[in-house]
Each structure stands twice: as C-alpha cells, then as structure tokens.
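Chemist: For reference, the sequence and a predicted model appear below.
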Amino acid sequence: MNMTKHKAYLVLNAGSSSLKFSVFRQATGSTELQTILSGQIAGIGSLATFEAKDASRRVLAKHSWNESDSNSRDIMLQYLLDWISSTLVDDQIVAAGHRVVHGGRFLGLPMKVTPALLNDLEQLVPLAPLHQPHNLAPIHILARNHPELDQVACFDTAFHSTQPKQAKTYALPRALSDEGVCKYGFHGLSYEYVSKQLLATRPELASGHIVICHLGNGSSLCAVKDGRSMDTTMGFTALDGVPMGTRSGSIDPGVLLYLMREKKMDLEAIEDLLYRRSGLLGVSGLSNDMKVLEESDDPHAKEAVDLFCFRVAKEVAAMAASMGGLDALVFTAGIGENSPYIRNMIAQRLAWLGVKLDADANSSRQFNISATDARVPTFVVPTNEEMMIAKHAMNLLAAA
C-alpha cells in the first residue's frame, strides 16, 4: 500500500485575542493548493474557545479552555497542532506560514524563519506595537517546541516595497525619514492575491493602472501598475487613509495637538480614541458594522456611510493620479465583496472617471459589475490572504 502523504501547509494569522488558522493541501505533482481545514481560537486572554471546519464549512470540532489556560498560547497552539495531526489522515504538515504585519523597509519578500530574522522582526515592534508582538508569538512557540517544522514569514508591508520614493516620504526632517519614519502600507497580502487573480482572468490589464479597494473593518486602497504597488492609503501605521470600523483614517495632526493641550488627553487616551472609538462607530454612535449601518434609519448611521463612500471615492481618484491613469477598479474584502449599496455609492461619485455599474450585475455579486458603456471596468474579486501565504510557503520551500 502506498502510504505517501500529501504535503500540507498550516497558515496562522495571530491577533491580540485570536488565532485564525487554515490548512492547505498540495496536490501530488502539482502546485495547486486546496483548503481542507480552517477555523480559529477566539477569546485568548479571557475564556478561549476553539472551532474548526472542513472545506465545506461544516463544523468538525469545538473546544474551550478555563481562564488559566486561556492565557497560555503554548497550550492552545499545541492543542491545535495535536488536533490537526489526529484529523489529517492523508496529509503531513511540512511548513507553517505566518502573516506578519510589519517587515520594515528592507524585507520585501517572504522569508524562511531563522533566529536572525526573528530578532530583526522583534526590532520592528515599535512600528506596530498593537500587531507585531501577537504575529510573532506563535512563531516563537513553534520554533521552541517544534524546531523541525519549517516556518515562513509573510509581510503585509512587502507588496508595497515597489513604491517610488515620493509615495513613501513624509515632509519631515530627513533624519526622521532615515530612521524609518515613512509610509509602509498594509493589506499587502490581499493586494498581491487580488491582483494576481484579476490578471489571470483579464491578462490584458497586466500593464494597466488598477485601483484595488480593500474595504472591511480595516480598509485601504492601493494603486497597482504592471502588477506592482505604486501607492496606498495606509501609511506609517494602519490608522491612515479612509475611515474604518473603529479607526479614524487620515486626520489633521493639529487635532491631536488640540486634544492633548485642551482636553488633556495623554498618549493612551489618544491611541484608544483613534484605534477603537472613531471611524464608523465614532461617526454613527451606533456600530462599526457596515451592514448594521446600512439597515439603520438613524441619520447618524447614514452620515457615517456617506462619509465612508465619499472618502473612498476621493482616494480612488488620488490613487489614479499617483500612477497616471485608471484602467480598472476592483472591490474586495468584507464590505467590498458583500455590499452592492456601498459599491454603487462609490461608483456614482466616480462617474466622471468613467466608472459605471450594471445594477443587476452589482446586486448579484458578479465578477464584472460594469455597465456595457462604462469606460473603466469594475470587478469584484474575493480576497484570500491565507491562500497567498500558503503559496509563498510552498514556493519558498520548493526553491530551498
């Protein structure tokens, strides 16, 4: 009997209170990947729970931990690995791929994890203190408890490393820029995946000017030309750009000086305001969930939705200006993929650029939602950052 197992890749996306995971199977003799397991550990630090599903989204397992164990990422990650090992009969995990939010100025490609790389990534914690430590935690745990398992770090900033200098530079003293106070951009794994999917379907756009709108609880836009990032709305941090679920987006720095001077707000209060109490939640006073706001008859909810669409449309035009044209518009992520209303509101504001939607195609979530007489085609392309990470892990190990 042939007992050769399929190669499989574990993808981990670790946050402050959650650990999302997916497992991808590599077909024998092929580079095609198939999702076979997914799920998450939620409630880390309080009362953690585990749920796993198969490829058809059927729940396979649930588990919970007491308060003490819920604070131990070691215990929970080992439970996940043991469960995967006992569940996969025909597959063997050969590598773990990780989403790491920050790769700094010099890491423009996925990297195999080494002690030296981990040390470099730890040095970037001050640039992303709310994300980077949590991204690195499972890497440290696996390196310590399973040193035989190859690990690959994939950076959310890497896709934007191709941007020209003027797109990355703030008008600050050069000494600060030289220290790394510059624009990095995020959601790079999403933009990489979406641009590859679009160009595989519409190869005539390979050298085109494409604006991708990654609209979700965290939102940003990216200008893509020749398949490379030319500009993006997020900057030094993931606070910049358009309003988000609870994040403010771009704001006059003078507002912060005012709040510190007149309202006596300290660093922690400002951080809490900008990251957790602003955006759609702050404007509406109701919710950070776009679906809730769309369905609400509260005038403040409508104001929040209108502001969001106004700012996104404004940034589409800015992205087009950055790269000198607009040949296609793409919507992706939770809001971008699932809200015909938001897509239509944004498109109406971009009619002067040649954007026009077909109402039926838009409402039925088709791939091409453009009107037949639109000068600029508009597409809906579902993102899959986990698949992108798995592909990077597979390709990096194959090249080793």
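Modeler: Cool, the structure landed. Quick caveat, the model's predicted, so the values are computed rather than measured. Residues are numbered from 1 along each chain as shown.

Chemist: For the rest of this, base every contact and every neighbour count on C-alpha atoms.
Modeler: OK.

Chemist: can I assume residue 229 sits in a strand?
Modeler: Yes - secondary structure of residue 229 (DSSP: H, G, I helix; E, B strand; the rest coil): part of a strand.

Chemist: Show the contacting residues for the closest residue to it other than its chain neighbours.
Modeler: Using C-alpha to C-alpha, 6 or more residues apart in numbering and skipping residues adjacent in sequence, the residue nearest residue 229 is residue 160, 5.2 Å away. Applying C-alpha atoms under 8 Å, 6 or more residues apart in numbering, we find residue 160 in contact with 108, 184, 185, 186, 188, 228, 229, 230, 231, 232.

Chemist: put this beside the first:
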Amino acid sequence: MTTAILVLNAGSSSVKFAVFPEDRGEEPLLSGAVGRIGGNASVSILPAGGERKSEGVDAPTHAAALAVLATKLASHLPDATITGIGHRVVHGGALYSEPVVVDDGVLASLDTLTPLAPLHLPQGLEGIRTARALFPNARQIGCFDTAFHAEKPWLHNSFALPQSYYDAGLRRYGFHGLSCQSILRGLRDEGYPVADRKFVIAHLGNGCSATAVLGGKGHATTMGFSALDGLIMGTRCGQIDPGVLLYWMGQGKSAEEIETLLYRQSGLLGLSGLSNDMRDLEQSDDPAAARAIEAFVARAVEEICRLAGTMGGLDAVVFCGGIGENAASIRDRIMAGLTFLSSPEMLVRPTREELEIALSVRNLLSRAT
C-alpha cells in the first residue's frame, strides 16, 4: 500500500492534477489534466516513466472532471491511498497567508472572496467540495496564490484611498504566488544568488503577471486587488483607467456586463478580434494580430521597468508560463525594450506549481502526525 498526495489545480476550463509520494521525492507518480471542461472535453494521463495518453471524456462540469480523474487514479494507482489533497486556491484575501486545512468554516470564508477572482475561485471551491466527497478520509489543504505576496511592503500593497478601505481588505494582493515560489525554489537549488539579485519573475500565459523579487522576497507585483490588473492577458484587459468603468456605468452597463467584458472579452482576444492564444496571433497575417502582440510586449516592458524602479535596478528577468517558456520571439522583444537598464540577464525556467503545493501538503501532514 502506497500513501500519496493528490494535487489539484483548477482553472477556468481545466483541472490539472499530479500524484506524489506522501513522504519523499519531487517527481509525480502520475500526472495529467482534464481540458475543455464544458465542451469537447478530454483527459490526458502521464504515468511516471510512461507515455502520455489522451482520450475524450464526458465532463460538463468541474465536478464531473474530478470524478473522471478519480477513476483514472484508481485504475493507474490501485494500491495508492490518498492521505492529503492540495488545492491551488487563487485568492486568500487578507485571511490566509499560508496553507491551511480546509474545513466548513474555511470554505464559507472563501465563498465570500469569489467576486475577487470569478474566473478561477468558484471552480477551485467546487473542486474542494467534490474532492471531499470523493476522498472523505483525506485532508483537504488549500494553498493560496496570494500568500507569496503577503509580506511585501505597505507602499506596494496599498491604494491611494482612505486607510479605512485598506483596513477593510482593499489591497494589492497579487497572484501567481505559487509560480513565484516554485521559481525561487528552483533558482536556489541551482545555486543562483537569489538573495543578492534584483529580478522580475514574468509569468506569461493566458493569465499574466510580473513580480519584483528583492532580497529573495516578493517586493511588488502587477496584479492587485483582483487578477485583472497589470499586464495584457489572454482575455483580461490588464491596467485600465477607472474612469472607463464610471463611464460605462453612466451608460447603463450592469456590473455583470462590465465583469464579462473585462475578464472574458478583452486582452489579446479583444485587441485582435481573433484569439486569446499567442500562438494563433503569431501565425496570423492579420494586422490586428500584430497590433495585439505589439501592445502585449509594450505593456510588459512598461511594467517591468516600473518594477525595476521599485527595486532601484534590475539584474535579471525570469520568464515562465506558457508564453514565457515557449514564445522565444516575445521574450526577445521584451528584453530588447529593457536593454537601456544595463542589459539585464534573461532566464527561462519552468514553473512547478503542483510540486510547490505537494511540498506544502507534505509539510502539514508531517506536522499533524
């Protein structure tokens, strides 16, 4: 009998998973994902030392996708007992700055945060509830994307609003924290002098953010109160003048209409009118695709320069995420815009959010025994 940790990373239309031994090792026994949930869904499975296999599945909801994963897990690892399940939770608000065992009270408090991350948090919480039903004897542990940024200076954590709003929780929380933790862990393992360098982690994918790291800790970041702010993303607008929102409200747009526009119809998709996928845009001859890419690069350069200003310099940019790892031309264009900053070093590293979650779960389980 093998005791194991299951990691679940629920996105807006997918669920990634990985199974790790409970007590040792950084390589998963099994990993994979269910993609295109609610549409033409498919599951991909990668056993340790094996080949990835994919097949179509019926997964109209995230709960159905998790049921598919539970079945696949039982067939591939029949002797495994899941003792802990780690969940990526996008937003912990001001309540949670470290991993926590999720009980009914924690779930209720997280429900109140769903307006802050409507693309991801509802699916994550659905995943936790479904996992509790599928694996009733396993501890459910939430690991928060906002936690990494919790110790950044007040100067980079606040808005220029009355202090009472800050005290009520209106802050620049920041996101992609698990990715940042993973990158820092990997750099330290390589022997990179993390504590002595001023660098920016550019997590570029369908969601995008850049985070300044100073003294080995998160210092400032582009995302703020929600996962909307900062860089241009796949379907999210990034930085926008709040006056635009006031104008729309004056024109009669509802909060729901504005939320849909900002989260699901903007970004690369909105600018190009073609796709939210950088790969599609790079292959397109449409001038709108070229303009969208140009805007994406320009905003990334602007924000990295701003973050360099908060640190008083820039030694390196670490690219990660789907675009950051795989789109060499985008990386090169961003770095070309930064050459005036004494030509910072460019690093490209994979982010291992699932491993980061597994290590946190392993730590909590060991403390509980």
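Modeler: Perfect, I can see it now. Here the structure is a predicted model, which is why all the values come from computation and not from measurement.

Chemist: TM-score of the superposed pair?
Modeler: The TM-score (TM-score structural alignment, normalised by the length of structure 2) is 0.92; 368 aligned residues with a C-alpha RMSD of 2.2 Å.

Chemist: quick revisit: measure whichever residue in structure 2 pairs up with the residue nearest to residue 229 of structure 1 to residue 67 of structure 2 for me?
Modeler: If you follow residue 160 of structure 1 across to structure 2 using TM-score structural alignment, you land on residue 149. Going from residue 149 of structure 2 to residue 67 of structure 2 by C-alpha to C-alpha, to the nearest Å gives 33 Å.

Chemist: on that earlier part again, A helix includes the residue nearest to residue 229 of structure 1, no?
Modeler: Yes - assessed by three-state DSSP, residue 160 of structure 1 belongs to a helix.

Chemist: As a check, name the ranges of all strands in the stretch 201-350 of structure 2.
Modeler: For the stretch 201-350 of structure 2, applying DSSP state E, counting those that start in this stretch gives strands covering 208-214, 217-221, 316-320, 345-348.

Chemist: how much space between the residue mapped onto residue 348 of structure 1 from structure 2 and residue 227 of structure 2?
Modeler: In structure 2, the residue matched to residue 348 of structure 1 (TM-score structural alignment) is residue 336. From residue 336 of structure 2 across to residue 227 of structure 2, the span is 27 Å (C-alpha to C-alpha).

Chemist: Compare these two and say which is more crowded by neighbours.
Modeler: residue 227 (26 against 12; other C-alpha atoms under 10 Å).

Chemist: From residue 51 of structure 1, how far out is whichever residue in structure 1 pairs up with that one?
Modeler: For residue 227 of structure 2, the aligned residue in structure 1 is residue 238 (criterion: TM-score structural alignment). Using C-alpha to C-alpha, residue 238 of structure 1 is found at 28 Å from residue 51 of structure 1.

Chemist: Contact partners for the corresponding residue of structure 2 for residue 103 of structure 1?
Modeler: The pairwise alignment with structure 2 assigns residue 103 of structure 1 to residue 92, based on TM-score structural alignment. Residues in contact with residue 92 of structure 2 (C-alpha under 8 Å, 6+ apart) are 110, 113, 144, 145, 146, 147.

Chemist: cool, residue 334 of structure 1 as well?
Modeler: 215, 216, 217.

Chemist: try 10 Å this time
Modeler: 214, 215, 216, 217, 218, 219, 290, 382, 383 (C-alpha atoms under 10 Å, 6 or more residues apart in numbering).

Chemist: aligned partner of it in structure 2?
Modeler: Residue 334 of structure 1 maps onto residue 322 in structure 2, by TM-score structural alignment.

Chemist: and what of residue 140 of structure 1?
Modeler: The equivalent of residue 140 of structure 1 in structure 2 is residue 129 (alignment by TM-score structural alignment).
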